[in-house]
Structures are given as C-alpha cells and as structure tokens.
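S.K.: Just the structure for this:
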Amino acid sequence: MDTAEFKQRMMPYARQMYTVAFSILKESSDAEDAVQDVFLRMWEKRSGVGSIANLKAYLLSAVRNRSFDMIEKRRSGGDDGAIELSDEGKDAGQMERKDAVSKIIGLISALPEPQRTVISMHDIEGMEYDEISRLTGMNEGALRTALSRARRRIREIFKG
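M.R.: Predicted structure coming up:
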C-alpha cells in the first residue's frame, strides 16, 4: 500500500477519531497525538489493513484504546505529558468529582473487551445501540449485557 492509498483509506475517519480521542482526553493536542499514534501504527502494519473487515470500527476502537492508555500512563506517573490538576480556585466538591472521573476512566481502561468498548462507545461517546452494533458486529442483546456488566463492575470497584 502506497502513501496515496493509505491516505485515501484512513483520512475519511480522521475527524471521527479526533472526536473520540478529544471526548476522552479533553485536550486538543493530546487528541491529535492519539490519532497520530494510531495512524503511525496503521502505517507500520499497512500490509494487513486490507484484511480488516470494518476499518471505521477498528480505527475508532484503536484511538479510544490509545486515549485510555495515555490517561493510564499519566495516572501511573508516566512522563507522557502528564495532566496537572490545579487545586487553585476549586472547591472540595469539584476536586472530588474530578478524582472520581479520573478513577472511573482508569477503571474503564482496565475492563476486558468487549465491556470496555461498549461502555466507551455508549457512555462516553454517546453512541446509540444500533450504531455500536453496526461498528462492532455485536447484536443489541449482547451490547446491553456487556454494558450492564461493565457498569456493575465499575460500581463494585468504585464503591468497594
């Protein structure tokens, strides 16, 4: 696959990939980095791109997972452009909510597939079941089950 063909196949999904990454990372530059990382990985493995049945679903899942990896790396003290949470001007409630959100994102990134994919697409990206089904190939019943299990697991860990 040459550069022109690669661009022709990948670029139609760049905006959606950025939207997914930004919804998770909340920083434009970080979202751009996540998309770029996925494109770089795809370029390195371009010989296998033709065998991917649903390229859009694959790319959106890859950028979502890369975004969660970036967050997890920051949480674990990685030097990957760490997010700095400022306490200045924040009341205790806001800081607690920010801590809770960070913990939940970490929990989501630790979920097994397909739970991580389904909860990310539905609860973070706001996708409807029919769209998730189309992208993942799962039927609606399986999606609902995976989402329910993911939510229950997060509640158990978060409260326990």
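
S.K.: hey, let's count contacts and neighbours off CA atoms from now on
M.R.: Fine.

S.K.: Any figure for the gap between Thr117 and Met95?
M.R.: 27 Å (CA to CA, to the nearest Å).

S.K.: of the two, who's got more company?
M.R.: Between Thr117 and Met95, counting by other CA atoms under 10 Å, Thr117 is the more crowded of the two (24 against 14).

S.K.: Quick check: closest non-adjacent residue to that one.
M.R.: Once flanking residues are discounted, Thr117 sits nearest to Ser61: 6.9 Å by CA to CA, 6 or more residues apart in numbering.

S.K.: same deal with Val118?
M.R.: That would be Leu147: by CA to CA, 6+ apart, it lies 5.9 Å from Val118.

S.K.: Report the contact partners of Ser28.
M.R.: Counting by CA atoms under 8 Å, 6 or more residues apart in numbering, Ser28 makes contact with Phe22.

S.K.: Alongside the first, I'd like the structure of this one:
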Amino acid sequence: MVELAVDEFIINWHLSNVDEERQIVESIVRSIKKKCHKLVFDRAYLGKFAEKLSLIEEARKRDTYVLWVLVKRLRALIHDSSKVRICEGRHVIELELIEDQFDRLVAKSALCAEGKEKLLVTTDSDLIGKAKALEKYGVKVLTPHQAEGLLLTS
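M.R.: Alright, predicted model coming up:
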C-alpha cells in the first residue's frame, strides 16, 4: 500500500484541454480506487481541497461533464474512508519556507503519510524545489507522470 498526498493538480488536470494530462489523472484516480493505495490529507488541507471543488461546482454549473465526472468523482473519493486517511500533519521548520498556503498544507499532509514511502504528487515548481528539504523527513516529491508509473507497478 502506498499513501500519497496530491496537490490541486488533480483538479486542474481534470479540467485540462490536454488529453495526456486528463489521462494521467484518471489513471492515478483509478489506481487509488482499485488498489490498496490511499490519499492522505491534513485536516486543514482537506477542507481547502473540498472548498476548491465547491467553487468549481458553483462556477461551472452548466457544464454537466465537470459536475458529474470531475466534481462528483473527486468528492466521492475524498469522502471514502477506505481510500482517504485524514490526519494532523506535523509541523517542521521547512514548511515555513513554502510561501503558498495550499502548498504548505499538501506538504504537511505528505509528512503524516504512513509507510516507508511518503509521496507528495505535484506539478508545483516551488514544492518540487523543496524536494531535498522534505526528503530528510521521508517525503518523496513526484510529478504526476512519476506517480502514475509507481502506482501502476505497486
């Protein structure tokens, strides 16, 4: 089993016009649903993530694809206790170096992942740049492409 924290790319890539990005996100979500993998959310980050889904739902009311496929699927996933673990991420000094609140919360989520591999999946250059600092706490920062490959083989 792999526990991973994902930033909001999982929402943004679902809305992308680039087929490859949508396919990677769908592959990651499918792997989480079908295998023993779990998403891990710091309690505060889960609230922000759900809030972002609600904002998209409100803004795109007329787009039934977005509502039924994206928002409903992700909302169902984040409320599935067999696929999501909510925790209180620990605070480490390196978190203060991350300026964006969303990024800080997703890093905090990754810190509370259990198991030998604590994965943080992101497209954010700031978080990717902090990979070395987070590595000393056992957090491995991956791009969505890398995460897809890992989840499909584990």
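
S.K.: What value does the TM-score take for this pair?
M.R.: Their TM-score after superposition, calculated using TM-score structural alignment, normalised by the length of the second structure, is reported as 0.32; 75 aligned residues with a CA RMSD of 4.8 Å.

S.K.: Distance of the residue nearest to Val118 of the first structure relative to Ser67 of the first structure?
M.R.: Distance from Leu147 of the first structure to Ser67 of the first structure, by CA to CA: 20 Å.

S.K.: the more surrounded of these two?
M.R.: Applying other CA under 10 Å to Leu147 of the first structure and Ser67 shows that Ser67 carries more neighbours, namely 26 against 22.

S.K.: buried sites along the helix or strand hosting the more buried one?
M.R.: Following DSSP states H and E, the helix or strand that holds Ser67 of the first structure is helix 55-75. Buried positions in helix 55-75 of the first structure, judged by neighbour count with 16 or more other CA atoms under 10 Å: 55-57, 59-74.

S.K.: Past that helix, which element shows up next along the chain?
M.R.: Heading C-terminal from helix 55-75 of the first structure, the first helix or strand you meet, by DSSP H and E, is helix 92-110.

S.K.: For that next one, which helices and strands make contact with it?
M.R.: Packed against helix 92-110 of the first structure by the contact rule (3 or more CA pairs under 8 Å, 6 or more residues apart in numbering; DSSP states H and E) you find helix 55-75, helix 115-119, helix 140-159.

S.K.: Out of these, which is closest to Lys103 of the first structure?
M.R.: When those are compared by CA to CA, helix 140-159 sits nearest Lys103 of the first structure, at 7.8 Å.

S.K.: residues in contact with that closest one?
M.R.: Applying CA under 8 Å, 6+ apart, the external contacts of helix 140-159 of the first structure come out as 103-104, 107-108, 111, 114-116, 118-119, 129-130, 132-133.
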